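Asker: give me the fold of what follows.
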Amino acid sequence: MMGFKALVMEQQGDAGAVAVLRDLEISALPEAEVTVAVDYSTLNYKDGLCLSAKGGGLVRNYPHVAGIDFAGVVEASDDPRYAAGDRVVLTGWRVGEAHWGGYAQKARVKADWLVPLPQGLSTRQAMAVGTAGFTAMLAVMALEDHGLTPEKGEVLVTGAAGGVGSVATAILAARGYQVAAVTGRPETADYLHALGASRIVAREELAETVKRPLEAETWAGCIDAVGGAMLARVLGQIKHGGSVAAVGLAGGSALPASVIPFLLRGINLLGIDSVLCPFERRKLAWARIAAELPMAKLESMVREVGLGDLPQLGADILTGAVQGRVVVDLNK
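Answerer: A predicted model of the protein is given here:
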């Protein structure tokens, strides 16, 4: 195995860490069972934090390679579950945070963290999906596990122009749901309609802190990437027995809500954790992604970049300036 290129976060004194393109030897990789030649990675909100000067509170040790997900081909394995030539995908397990991640042409990780790539899904498509799309599918699965069907009414998606929201909108629409997409950027309306949104809801309509614990029953379910006051407001608008899948906190981690919607309408607030999701659930989610996500719509979300573009894009995603999905070509 040859040396490889990597975007390495290096500590620069009190100023914090900076991203530097380096040529590394295989011996620089951490110890683990499986070595992967990485084809593609992607950019998520957590990656933006890890690429910041202070590591967003997620990175403890430097030098460090960020990138919380990747897809590629196994080069070597000490675990019988994987052999050279196998195509694999990795999301979560604090890779890219506590463990070196996907912003390098090579990665070495635990076999338990990998999932075989489903037939029909390329490594590039897997990273067009990435952690964001994987999380979106977990959210759809959780809502349906709790009784959501298209016949029950509109499903709200907050932060709809972001990574999770974009894929969630496309998946729900493909499954026959009427999707109401929430965005604070009016210029994304055409993009969201193309993904399958049946209507656009201005963020301002839901951003105000809840004043009444119950409002009109409006949404059969919701995938919420915002949290904070918006999530509190949405809880009071969910139909009886409906559910909200919480996937993010772009609007804050506090929840100024009442228990009344839970007690009088029997609604469910479902936490979606993609980081420590068990293997069998992961495998099912990836199989459903391969079968159900419209790939033409997926491609319409994608912007392809190289390692050198990531420092600026990492800053951009933290301010909400990144639309859709960013795919990182490790050989670009």
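Asker: going forward, measure contacts between C-alpha atoms and count neighbours the same way
Answerer: Will do.
Asker: middle-most residue in this structure, spatially?
Answerer: In the chain, the centroid-proximal residue (CA atoms, centre = their mean) is residue 132; its distance is 1.6 Å.
Asker: show me what contacts it?
Answerer: Listed by CA atoms under 8 Å, 6 or more residues apart in numbering, the contact set of residue 132 reads 44, 163, 164, 167.
Asker: what about residue 134, which helix or strand?
Answerer: Using DSSP states H and E, residue 134 sits within helix 123-145.
Asker: immediately after that helix, which helix or strand?
Answerer: Next along from helix 123-145, by DSSP H and E: strand 155-157.
Asker: ranges for the helices of the protein?
Answerer: 45-50, 123-145, 163-174, 189-195, 204-207, 228-235, 260-264, 279-292, 295-300, 310-318 (DSSP state H).
Asker: want to try TSV for the ones you listed, with distance to residue 110 as columns?
Answerer: Formatted as TSV, these follow (distance: least, CA to CA, whole Å):
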stretch	distance to residue 110
helix 45-50	20
helix 123-145	18
helix 163-174	26
helix 189-195	35
helix 204-207	42
helix 228-235	35
helix 260-264	40
helix 279-292	13
helix 295-300	29
helix 310-318	25
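Asker: here is the second sequence; please produce its structure so I can put it next to the first one:
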Amino acid sequence: MFKAILVNKDDQGYRAEVSHVEEASLPEGDVTVKVLYSTLNYKDGLAITGKGPVVRSFPMVPGIDFAGEVIASSSSDFKAGDMVLLNGWGVGEGHWGGLSQLARVKADWLIPLPKGFTAKQALAIGTAGYTAMLCVMALQKHGLKPSDGEVLVTGAAGGVGSFSITLLSKLGFTVVASTGRMSEADYLKKLGATEIIDRAGLSAPGKPLAKERWAAVVDSVGSYTLANACAQTKSDGAVAACGLAQGMDFPSTVAPFILRGITLYGINSVTVPRAKRIAAYEQLSKLVDLKTLDEISHEINLEDAIKYAVELMAGNVRGRLIVNVNQ
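Answerer: Down below sits the predicted model:
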């Protein structure tokens, strides 16, 4: 038996609870992992609270991230005792995920625990930090340089936003942070933001084209925020979009794209090939100050994850929540 958060939907309604589960109930896969840490991401909040239809079958163990030790493997890629990391691949949505003391998954979904990080540190980064790195890599591929001007980061106090700020500032960019929590200004400046702006200026309907300001944007919000960010991006600039906290709609026009030549990069962190994942973590190992992880992350136990998921959906969580599944 092992402990896990189980999400169920039946005649009793939609509910999430910490349960004791038999190992025989684990789904199919060629690698079984003793999970050490998982995390709470936006998708996990949706899965646990039922505020979004992300869970595709029931019962489901949420948790789109985990790190731990291989205890059994029929794959030549991994053996018992190997430390591994998983981000995405639909776990916690269509396949049991990491908010559990045991997980069984496909070997193709795993990468070796990145060098330079403990399991806890890798999960302090998690999907949020790894997605932020993919956003930054897209801007680097675009050719963006610090001398090109300011970079806007929306949803700045969240996990992706927090990491985007610290990564971009470490690379020498001038970062402007947009947030609905102006009380977090000191935290955001400590991460490397030079200016904090209220999200209200971006989250309402705006003009198809606005005054050019941003050389680039990292957006985890979507909807009007993404539309306004595009409308304010400089000619030949780039926007990396990776989230939909405000909404998955995109109420914009083609004007920023055909009149200013901006590029919109869609960042999909879920099914990225192993080689690109490893490359992202190699950059993260060079750019992330381990002390900064303490600023960005907060450890909780499995029992508390459900109540924190509610707070996450209410927008009351700063940075990253690491879940110690064995406490």
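Asker: and the TM-score between them?
Answerer: Their TM-score after superposition, calculated using TM-score structural alignment, normalised by the length of the second structure, is reported as 0.97; 327 aligned residues with a CA RMSD of 1.3 Å.
Asker: list buried residues within the contacts of residue 132 of the first structure.
Answerer: For the contacts of residue 132 of the first structure, a burial check counting by 16 or more other CA atoms under 10 Å picks out 44, 163, 164, 167.
Asker: so what does the last one match up with in the second structure?
Answerer: Taking TM-score structural alignment, the alignment pairs residue 167 of the first structure with residue 163 from the second structure.
Asker: from residue 309 of the second structure, how far out is that match?
Answerer: Using CA to CA, to the nearest Å, residue 163 of the second structure is found at 20 Å from residue 309 of the second structure.
Asker: give the contact list for residue 273 of the first structure.
Answerer: Contacts of residue 273 of the first structure by CA under 8 Å, 6+ apart are 135, 247.
Asker: mind checking what it lines up with in the second structure?
Answerer: Per TM-score structural alignment, residue 273 of the first structure is aligned with residue 268.
Asker: how about residue 313 of the first structure?
Answerer: Using TM-score structural alignment, residue 313 of the first structure sits opposite residue 308 in the second structure.
Asker: cool, residue 236 of the first structure as well?
Answerer: In the second structure, residue 236 of the first structure lands on residue 231 (TM-score structural alignment).
Asker: same check on residue 78 of the first structure?
Answerer: Using TM-score structural alignment, residue 78 of the first structure lines up with residue 74 in the second structure.
Asker: what's the closest non-adjacent residue to its match?
Answerer: Sequence neighbours aside, residue 30 is the residue nearest to residue 74 of the second structure in space, at 5.3 Å (criterion: CA to CA, 6 or more residues apart in numbering).
Asker: could the contacts of residue 132 of the first structure go into TSV alongside distance to residue 180 of the first structure?
Answerer: Formatted as TSV, the contacts of residue 132 of the first structure follow (distance: CA to CA, whole Å):
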residue	distance to residue 180 of the first structure
44	23
163	16
164	15
167	14
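Asker: how close does the aligned partner of residue 246 of the second structure in the first structure get to residue 311 of the first structure?
Answerer: Superposed on the first structure with TM-score structural alignment, residue 246 of the second structure falls opposite residue 251. Using CA to CA, we find residue 251 of the first structure at a distance of 23 Å from residue 311 of the first structure.
Asker: residue 305 of the first structure too?
Answerer: Residue 305 of the first structure is 11 Å from residue 311 of the first structure, by CA to CA.
Asker: same question for residue 322 of the first structure.
Answerer: From residue 322 of the first structure over to residue 311 of the first structure the distance is 13 Å, taken as CA to CA.
Asker: so between these two, which is more surrounded?
Answerer: Of the pair residue 322 of the first structure and residue 311, residue 322 is the one with more neighbours under other CA atoms under 10 Å, namely 20 against 17.
Asker: quick revisit: aligned to the residue nearest to residue 74 of the second structure, what sits in the first structure?
Answerer: Residue 30 of the second structure maps onto residue 33 in the first structure, by TM-score structural alignment.
Asker: re the thing from before, tell me who's in contact with the closest residue to the match of residue 246 of the second structure other than its chain neighbours.
Answerer: The spatial neighbour of residue 251 of the first structure that comes closest, neighbours along the chain excluded (CA to CA, 6+ apart), is residue 226 at 4.8 Å. The contact partners of residue 226 of the first structure, taken as CA under 8 Å, 6+ apart, are 158, 159, 247, 248, 249, 250, 251, 252.
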